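Enquirer: What would the 3D arrangement of this be:
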Amino acid sequence: MNAIENIGPQCYHLGEGPHWCQRRQLLFSVDIPGTAVCCYDPSKKSMTKLKIPGESISLIVPIEGQDDEFVISRGRTLSILKWTPGSDDYQIIRDLHEVDASQPKNRLNDGKCDAKGRLWAGTMGPQIEGRPGYVGALEATLYMIDAKGCHVKLTDVELSNGLGWSEDNKTMYFVDSPKRSVDAFDFDLETGDITNRRVFYHLDTDDIPGVPDGLTVDARDNIWLAAFSAGRVLEIDSKTGKLISQVEVPSNLTTSVTFGGKSLDELFVTTGRDLGDEKLRGPVDGSLFVLHSVKVQGRPAMDFVKP
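Expert: You can find the predicted model right below:
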């Protein structure tokens, strides 16, 4: 594998939710505490950010068939954003759903669409001070949003994070970060039902520090997992649950990953800064990185089918 490149020096406070738009050849992401949506254009090697005053923004997913419309989160609310990347003008067209009404201190966190364009988005409670990745209460929820509404899919969650699906759409992967594991479910694409939860991979298996964060699934069905506070991305065999390789990242605060580029063979990595143990902090924290020519391909990310 080639060396990793810093393509967005300290562009985030807490970068998350990278989504590669194959039809536009753009990488969208968010800066959660910066309440900003971000767009990296590889053809121009430029990053643009739009700050939307208000609550934290943890996810951005393009809407199918609409170049300048996105679903985003704002605190506990999912909204439709109209925005032309590079412009300072924007419009919140409408709010779709507010979640976790009984937990006003919670917020939405990671989100991703399945093969039918349904948005899966999970929540989290306030993190324990000085321990990013840990909440200490099972008061969060994983939701699925489709044309019929917002559906509770999993309760008793602490901190919802990475999501992904196998190519045959029979397995869904989900991270509840404090568990330090990636869990797998049997997945029914037609109904959206998830059953038979089990541990797919645990960081303890290979003495990996930190907590699991965002993930993506490649064209071979293997999982690429950002290990927060560990400064690395893990490649895990989907058939055996065994660690295949590790990609070292110049920042310990790795948050999420996705494949992009014209051939979907570049691995983008988001990071955060000023978080957790000061001993783990470094000068390039909060940057956007890319690993060129990974020698494996990712799968196109799915857009949101708007209700």
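
Enquirer: rest of the way, CA atoms for contacts and neighbours
Expert: Fine.

Enquirer: Break down the stretch 1-150 of the chain into its strands, ranges please.
Expert: For the stretch 1-150 of the chain, the strands defined by DSSP state E, counting those that start in this stretch occupy 4-8, 15-21, 26-31, 36-41, 46-51, 60-63, 66-74, 77-83, 90-98, 107-113, 119-124, 140-146, 149-157.

Enquirer: One more, so I can put them side by side:
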Amino acid sequence: MKLLKTLTLLVVIAIVAANHDQKVEIEQLTAPVEHGEGPFWYDKEQALYWVDISLKDVWRLHPESGNITKCHIDEGEVTVIIPLEEDNTFAVGVGSDLKLLKWDGRNGSEITLSQIVSFGPLPEGGRLNDGKVDSKGRLWIGTIGPEVNDEVELERADLYQVGCNGGSIEATVHVSNVSVSNGIAWSADGAIMYYVDSPTKKIDAFDFEAESGTISNRRTVFDMVPYNISGVPDGMTIDADDNLWIALYGGEGVMVVQPHLERLIKVHTISGAPRVTSVAWGGPNLDILYITTSSRGGGPGGQVYKMTNTGARGNPANIFVMPKCNKE
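Expert: A predicted model of the protein is given here:
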């Protein structure tokens, strides 16, 4: 029986390795920005949205037409953008607030912003960071502690879920003493939530209960340190085979991990982009990996890339459902 299990594991590894040994192609799509982050493929529009945190811009790329547009938000650093069902309507992280953005995707068009919920007061210099939506439309979004010269004060951030408390929308802490809350992804069956707190250089997992939106049983499923991988884990997505694709900030690459085997599959190098920030599956068949990068602090980077011919594909990203809170 032990031999059979070993042979089965070797076959699985061989199949996965074969799928990822294809000659991937990586292509630059955009000019540099300062701190590109938060890519979201909006399947309904067949368009990619992302943000420039430092310059407070929201960007949109429509690959079929080649059109690239942006809008500017004056109120604070823009950290994440996620659509709602209503056309031209998005949830955006702005400083320490989650706001509702109305934008038709055109250059120079008028935008409107309204408040959804505040996460403040955060530690001075802290802000919202990465966020993802679960299968029930709930937004999970984390913060980052105060930064000085690209160094973050540790354990001064949290991971929140946006929901109802009585008759009002509220952000509730689900994981505390975080340093840089980053990538979030769910397994295909929805039973596991994967999570990145960047300075730990680890990928953690929680048991996830979709109906109640609760997490439990935190454990580490991958540790970068034994593999001597450069950089720290940043944004993250998952493919249809439940492999994690993780941006390496300071590592000039994207690593692919089998979390259920706690195994590294491959690190794809993104030449000329040492600060890779996040990844998202997109395209008509969800088999294009879009990659955001940063040039913050000087040096190369800041472009959006696409990676094709990976042998993998993703699933449609969930959109945010505004909580309907019953007022007594």
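
Enquirer: Using CSV, lay out the strands of the stretch 1-150 of structure 1 together with mean neighbour count and distance to H292 of structure 1.
Expert: What follows is the strands of the stretch 1-150 of structure 1, written out as CSV (neighbours: other Cα atoms under 10 Å; distance: least, Cα to Cα, whole Å):
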stretch, mean neighbour count, distance to H292 of structure 1
strand 4-8, 17, 7
strand 15-21, 28, 15
strand 26-31, 24, 15
strand 36-41, 22, 15
strand 46-51, 18, 17
strand 60-63, 25, 23
strand 66-74, 21, 26
strand 77-83, 20, 29
strand 90-98, 14, 33
strand 107-113, 26, 24
strand 119-124, 27, 29
strand 140-146, 22, 33
strand 149-157, 15, 35
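
Enquirer: Could I get those in JSON lines, plus columns for distance to F259 of structure 1?
Expert: Shown next, in JSON lines, are the strands of the stretch 1-150 of structure 1 (distance: least, Cα to Cα, whole Å):
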{"stretch": "strand 4-8", "distance to F259 of structure 1": "14"}
{"stretch": "strand 15-21", "distance to F259 of structure 1": "7"}
{"stretch": "strand 26-31", "distance to F259 of structure 1": "10"}
{"stretch": "strand 36-41", "distance to F259 of structure 1": "13"}
{"stretch": "strand 46-51", "distance to F259 of structure 1": "17"}
{"stretch": "strand 60-63", "distance to F259 of structure 1": "15"}
{"stretch": "strand 66-74", "distance to F259 of structure 1": "19"}
{"stretch": "strand 77-83", "distance to F259 of structure 1": "23"}
{"stretch": "strand 90-98", "distance to F259 of structure 1": "27"}
{"stretch": "strand 107-113", "distance to F259 of structure 1": "14"}
{"stretch": "strand 119-124", "distance to F259 of structure 1": "19"}
{"stretch": "strand 140-146", "distance to F259 of structure 1": "23"}
{"stretch": "strand 149-157", "distance to F259 of structure 1": "27"}
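
Enquirer: Figure out which of these is closest to V257 of structure 1.
Expert: strand 15-21 (6.6 Å; Cα to Cα).

Enquirer: which residues sit against the closest one?
Expert: 26-32, 58-62, 110-111, 214, 255-260, 268-272, 286-288, 300-301 (Cα atoms under 8 Å, 6 or more residues apart in numbering).

Enquirer: mean shift between that strand and structure 2?
Expert: On superposition with structure 2, the mean distance recorded for strand 15-21 of structure 1 (mean Cα distance after the TM-score superposition for structure 1) is 0.5 Å.

Enquirer: how about that strand, which residues of structure 2 does it hit?
Expert: On the basis of TM-score structural alignment, strand 15-21 of structure 1 is assigned to residues 36-42 in structure 2.

Enquirer: which residues touch the closest residue to H260 of structure 2 other than its chain neighbours?
Expert: Leaving out its chain neighbours, the residue that sits closest to H260 of structure 2 by Cα to Cα, 6 or more residues apart in numbering is V221, at 7.2 Å. By Cα under 8 Å, 6+ apart, the contact set of V221 of structure 2 is 202-205, 259-262.
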